[in-house]
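# Fold the following.
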Amino acid sequence: MKNRASRLFSTCGFTALVFLLLITGCSKEHPSQPFGNQSPQSYIALYPFDDSTQPSFAKTTSRQHLHWWGEDPDGWIIGYLFSFDGSHWYWTTKNDSIFALTIYGTDTTYTFFVSSVDNSLSRYGLITTSDSGPITWTPGTIHPRFGDALDPTPASVRIPIKNTPPEVRFEMVGDVFGTPLTVPETTFTVVSFQWVGTDLDGNNTIAKYSIALNDTTPRSWLDLPGIVNFVTLKARKPAQGQTVVDADVYANVIPQLPQAPLPTPIHNFKLNSENVLYLRAEDVSGAKSAIARMPAEGKHWYVKQPKGDLLIIDDYSVTDNSAQFYSSIFDTLGMSHFAGAYDVWDIKTGSRFPQKGKYVPTWINPTFTETLKLFKYIFWYTSDEQDFDVAQRSLPEFRKGGGKVLFSFNLPKSYSSGINVNQALKDFSGVVDSLGADIIPTTSTGFVLPRTQVVPDSLGGEGYPLLVRDDFTSNPVDGGKVVANLRELYPSVGSVILYRLQPSSTGAYPGMPVLGVKDAQNSFILIGIPLYRFNGGDKNVGAFFNRAFKDLGAY
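Purely as a prediction, here's the structure:
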């Protein structure tokens, strides 16, 4: 019985001991209790921007493509804070970016930091616009907005930046379609240039440009602000016999003429000679670009000094003796006031629609217009409408400055340029509202027969001579060539009618269509005939020029 009781006691004791051990074990461990959040880790990879095999820590360019990523042992990465000073941080969800790092001297070293943010950030609220940065944070401390979701030990990399010198090139883009994109072979003493400067370290690191004429010695360079990319040079008036002068420099950031030139002129502008403009860029570290030149090597730029107050604009594409005829008019036929004291500007040679003539500057405004202002009087003659846009942009401004114009034209039967001829003519002359929609039917083909008369108006044309279409007798060289396509002028209010076409003997057209008009201020004379071809009969074109320029105030 005792043994049996003893065995029962032993069994119960063992059972109680096991039970107590189980209870004790359960009280010390709670499998449902979570571990605390583990911070993410951050990493950076640097790739040279040019995808070369350049080592990451070698001196490199200021444009850097940086890559980064993070790892989180108990979650996932939702974004990053990055910084270049370790104090001011910016939020991003990207894993890479291209940075343009500013150069402050010959070489500069940057340190890039990145710290991963894991998904436990949701405990602190959603990311908003205000979290994009800058965010002030010192690594190793707990940021109240990001808590332990932020890697407290950011990854970092030092980036030594080697300065790269700037580059510069002339790049001329005109204001009228079809103008040449370089300096013409010959100009007068007003000329414009445009360029583009670039720097891999950022175009804002270009501190200045420098230009020089015909000489690259240190004293020849004129410095310009780094934002300037357009200049117009205007030669100063020379003293008697002087062939090299200073030129005022009008600098701008767009192709327009500012109100005043720079205080310091550019030196060594050669008159009646070839010239070269040199250009270079310099960045904030003092590194200079290679020197660019205009015109390009092997090309030419000749500068003509104006001879006097009169400019003849040859805009005439018909092959005849017009140019020689007009020169003889101004040299000998009663126009001694201008003898040897005028210039001819050929703006038609080299033109083929839509390309303008090779002597037309890239910019009508300011270059063409400012060239006109070197003169007081202009005789412009043309055989088509293709440069009416040039006249439209330049002549009104020329006239505002007191310039006077005689404009002779004979247009083709149909227009090919797309220019609004009526609007252009109205804008640059101010004396007509429009032209006749169709040519005057002088014959069934529009040909103007020899000895056709253009008659002075009985009121406004007083003192002007009769003009007669030439023939073989009066013009053995060109008298047999066709003259055609006259158009009636419709004068604007206040204009004075100078010339009319003779009445039709067959009634082919009504009355006497207007062919010549001037303004009441005697500043613009418009005549719709090729004057050279109306020197028949008594050869009165010389007398016409005398009268016209007297009205314009030349003498």
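# hey, let's count contacts and neighbours off CA atoms from now on
Fine.
# how close does residue 114 get to residue 91?
Distance, residue 114 to residue 91, using CA to CA, to the nearest Å: 10 Å.
# Show me whatever sits in contact with both of those two.
80, 81, 82 (CA atoms under 8 Å, 6 or more residues apart in numbering).
# among these, which are in strands?
80, 81, 82 (DSSP state E).
# Would you mind checking these for buried ones?
80, 81, 82 (16 or more other CA atoms under 10 Å).
# related to what we said a few turns ago, in JSON lines, list the shared contacts of residue 114 and residue 91 along with distance to residue 104.
JSON lines is the format used below for those (distance: CA to CA, whole Å):
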{"residue": "80", "distance to residue 104": "28"}
{"residue": "81", "distance to residue 104": "25"}
{"residue": "82", "distance to residue 104": "22"}
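# Pick out whichever of the residues you listed sits closest to residue 271.
Set against residue 271, the nearest of these by CA to CA is residue 82 (60.3 Å).
# who's in contact with whichever strand or helix holds residue 423?
In this assignment (DSSP states H and E), residue 423 forms part of helix 421-429. Helix 421-429 has contacts (CA under 8 Å, 6+ apart) with 385, 388-389, 391-396, 432-435, 524-526.
# in the helix or strand just after that helix, what's buried?
Downstream of helix 421-429, the first helix or strand assigned by DSSP H and E is strand 432-435. Neighbour counts over strand 432-435 (16+ other CA under 10 Å) mark 432, 433, 434, 435 as buried.
# any idea how far the last one is from residue 383?
Same thing as residue 435. Distance from residue 435 to residue 383, by CA to CA: 15 Å.
# One more, please, to line up against the first structure:
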Amino acid sequence: MMMKRLFHIVLLAALVLAGSCQKELPNDPKPNRMPSTRLWLSSADTLNETSSRLHAHWYGEDPDGYVKGFLIAVPESASTVAAAYPDTFTYAWTTRNDSIIPLPLLKQRSLFTMVARAVDNTFAEDASLAEGTPVRLVPQPYADLNGNGMYDGGDRALPTLAGAVDRTSAQQLLPIKNTPPTVFFAVNALDSTTVQQPDTTYTVATFSWYANDIDGNNTIASFRIALNDTTSPSRWLTLSSSSTTVTLIVSRTASDAAGAETPAEVYTGTYPTMQYRGTVPGLKLNATNELFLQARDVAGEYSPAVKMPSAPSRKWYVKRPSAKMLFVLDYGVTNNTEKNAVVPYYRKVFASPLIAGGTLAQFDVLDIVNSQPAFLNPALIRTLQLYPLVLWVTNRTPSILPAQVGLFNYTQSGGKVIFSTTFQTAVTYAELKALNDFSPIDSTTSDTTYFQNNNVPPTNADRSISKNVKVLSVAAGYPDLVVDSLNVSGATVSSQTVNMRRIYKRTDSRYIYRIDSSRVSPPRYIGAPDIACIDNDRRFVLFALPLHILNGKPGSLPLFFKQVIENEFGLN
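Predicted coordinates:
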């Protein structure tokens, strides 16, 4: 009996010892413990309504490893937060700890839930995920690579994600209120001032703008414009959100037939690929006008209206085109006495019955220096196209860029040009290249210009030209011209101040005038410098002297214009 009892004691002790030894062996590894997630917003009070662009922050903790990344979703919600696992949201994979979150607000107020789930280091497929890859959790975790919300052949399975993701998640309910957009007219890149219309335009004007929206510029759905009166919805023209530059045009046919007010056609784009977008009513002719502009967002809210001109002191006067010819006055740095005399001088010349019966004397005028459109293409091009004939007269500082943009496209569309110019003391390659683009000359002489009293050898350039010097025709039908003893203001002079340069024509043009240097003593020029040419299409005459100094033989200048306008251009 004693031995039997001892045996039981020994057996019990062995079992206890065996049990205690087995408990200390790591034969059963511990299961992975899920990470936890924390989430907060930069907003001072996330319970109040806020804008739809939020700066969100998050972080994760893992008790038995480390956090590799996060799944972030912001679905539109009901009035309560609910994010059970697994859910049907589309998440974005990220390794970041914060982001600006834009919410797709399609109405004035909405509720969203932000859900963040940390993912720990047991997730093995993270290397295959780019930042922002869409991830879904049902029917099984997968990367929704084709973005169709269904698990199919275009997607990638993520088998280790289910055991690595925080199943509790961090959640925040977001009550969002739409913020209306704001809209501004375009600004000058040099000084950030608003780009204004010239004080006076004809029936073409280009406007450009940009809009901002705190909720994201992608929420801007459309723009609308109106002229002068915004009281009726019918006065507004709606434009797409991509239409940020428009040109208002009233054709010559329409303006000739219009009363005091007329609709304007609206185009987007630049010439020659402009696209018609509709008409806006209410452009006043021979009167001041205002353009009103608003932006509308996807929630249906409008920005405060802005108008052009934007300053009370500025006016935008729209002049009705009334003539067959547009006179472009291109006088930059000069004395006002000379500039103010140019237009009246040419009106007297064109009053001659020799030139289209005197009908061109009341030509329209565009001061390209003081009234240059901010957007040369298309505003200047389409303004020139209101007229069949353009006379462009410059002083010694011609506006080469506007001429290059405007006249090239104008002549390509059939317009006819007489371009009377001189040149700056030093002509740059860029200026010559521009002249070659739009006029029938290839280049000019590179000789240095000089004053008459300098004792230098003859050249092909001059800073003045003596009175009574002849400018000889080298083409049939053209009269000889003579340098006048009166300047454009009517004052008696012994020589006319110019920057004369010999021109070299393009191969597709012909010379029509050269300077007669045989009567100049001592000789000032090399041979007889060519000074004017016309292209073979008979659309463009370039005269490298001011035409208004060449009426020294009375009546010769009207004969020149008659030959060019009627016989070369076929206009009357």
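# Could you report the TM-score for this superposition?
Put the two chains on top of each other and the TM-score (TM-score structural alignment, normalised by the length of structure 1) is 0.85; 523 aligned residues with a CA RMSD of 3.3 Å.
# burial count for the residue mapped onto residue 530 of structure 1 from structure 2?
Aligned by TM-score structural alignment, residue 530 of structure 1 pairs with residue 546 of structure 2. By other CA atoms under 10 Å, the residues close to residue 546 of structure 2 number 22.
# Using JSON lines, please lay out the buried residues of strand 432-435 of structure 1 together with distance to residue 371 of structure 1.
Output for the buried residues of strand 432-435 of structure 1, formatted as JSON lines (distance: CA to CA, whole Å):
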{"residue": "432", "distance to residue 371 of structure 1": "26"}
{"residue": "433", "distance to residue 371 of structure 1": "27"}
{"residue": "434", "distance to residue 371 of structure 1": "28"}
{"residue": "435", "distance to residue 371 of structure 1": "29"}
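# isn't residue 195 of structure 2 right up against residue 206?
No: using CA atoms under 8 Å, residue 195 of structure 2 makes no contact with residue 206, being 10.5 Å away.
# tell me, what's touching the two both at once?
residue 374.
# so after the helix ranked longest in structure 1, what's the next helix or strand?
Across structure 1, the longest stretch assigned as helix under DSSP state H is helix 2-28. Heading C-terminal from helix 2-28 of structure 1, the first helix or strand you meet, by DSSP H and E, is strand 41-48.
# Average offset of the helix or strand just after that next one relative to structure 2?
Later in the chain than strand 41-48 of structure 1, the nearest helix or strand by DSSP H and E is strand 63-71. For strand 63-71 of structure 1, the mean deviation from structure 2 after alignment is 1.3 Å (mean CA distance after the TM-score superposition for structure 1).
# Residues in contact with strand 63-71 of structure 1: which ones?
With CA under 8 Å, 6+ apart as the criterion, strand 63-71 of structure 1 contacts 40-49, 77, 95-101, 114-116, 200-201.
# how about a cut-off of 7 Å?
Applying CA atoms under 7 Å, 6 or more residues apart in numbering, the external contacts of strand 63-71 of structure 1 come out as 40-49, 77, 95-101, 116, 200-201.
# Kindly give a single PyMOL line that selects the buried subset of the residues you listed.
Buried residues among those (16+ other CA under 10 Å), as a PyMOL selection:
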select buried, resi 40+41+42+43+44+46+47+48+49+77+101+116+200+201
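# what about the residue nearest the centre of structure 1, which SS state?
Residue closest to the average C-alpha location in structure 1 (CA atoms, centre = their mean): residue 173, at 5.1 Å. Under DSSP: H, G, I helix; E, B strand; the rest coil, residue 173 of structure 1 falls in the coil class.
# Excluding sequence neighbours, find me the nearest residue to it.
residue 181 (6.1 Å; CA to CA, 6 or more residues apart in numbering).
# Now which residue in structure 2 aligns to the one you found?
Using TM-score structural alignment, residue 181 of structure 1 sits opposite residue 195 in structure 2.
# correct me, but that match touches residue 189?
No: the criterion here is CA atoms under 7 Å, and residue 195 of structure 2 misses it with residue 189 at 9.5 Å.
# neighbour-wise, which of these two wins?
residue 195 (20 against 9).
# any idea how far that one lies from residue 549 of structure 2?
Applying CA to CA to residue 195 of structure 2 and residue 549 of structure 2 gives a distance of 37 Å.
# Would you state the strands of the stretch 451-572 of structure 2 in chain order?
461-466, 470-473, 481-482, 495-501, 503-505, 509-515, 530-535, 540-543 (DSSP state E, counting those that start in this stretch).
# Those strands: which one's closest to residue 107 of structure 2?
Nearest of the strands of the stretch 451-572 of structure 2 (CA to CA): strand 540-543, 57.9 Å.
# contact partners of that closest one?
416, 417, 418, 419, 420, 421, 439, 531, 532, 533, 534, 535.
# before we move on, what about stretch 98-108 of structure 2?
Taking CA under 7 Å, 6+ apart as the rule, stretch 98-108 of structure 2 contacts 52-58, 177-178, 215-216, 298-299.
# Which one (most neighbours) among the residues you listed?
residue 52 leads the contacts of stretch 98-108 of structure 2 on contacts (other CA under 10 Å) with 25 neighbours.
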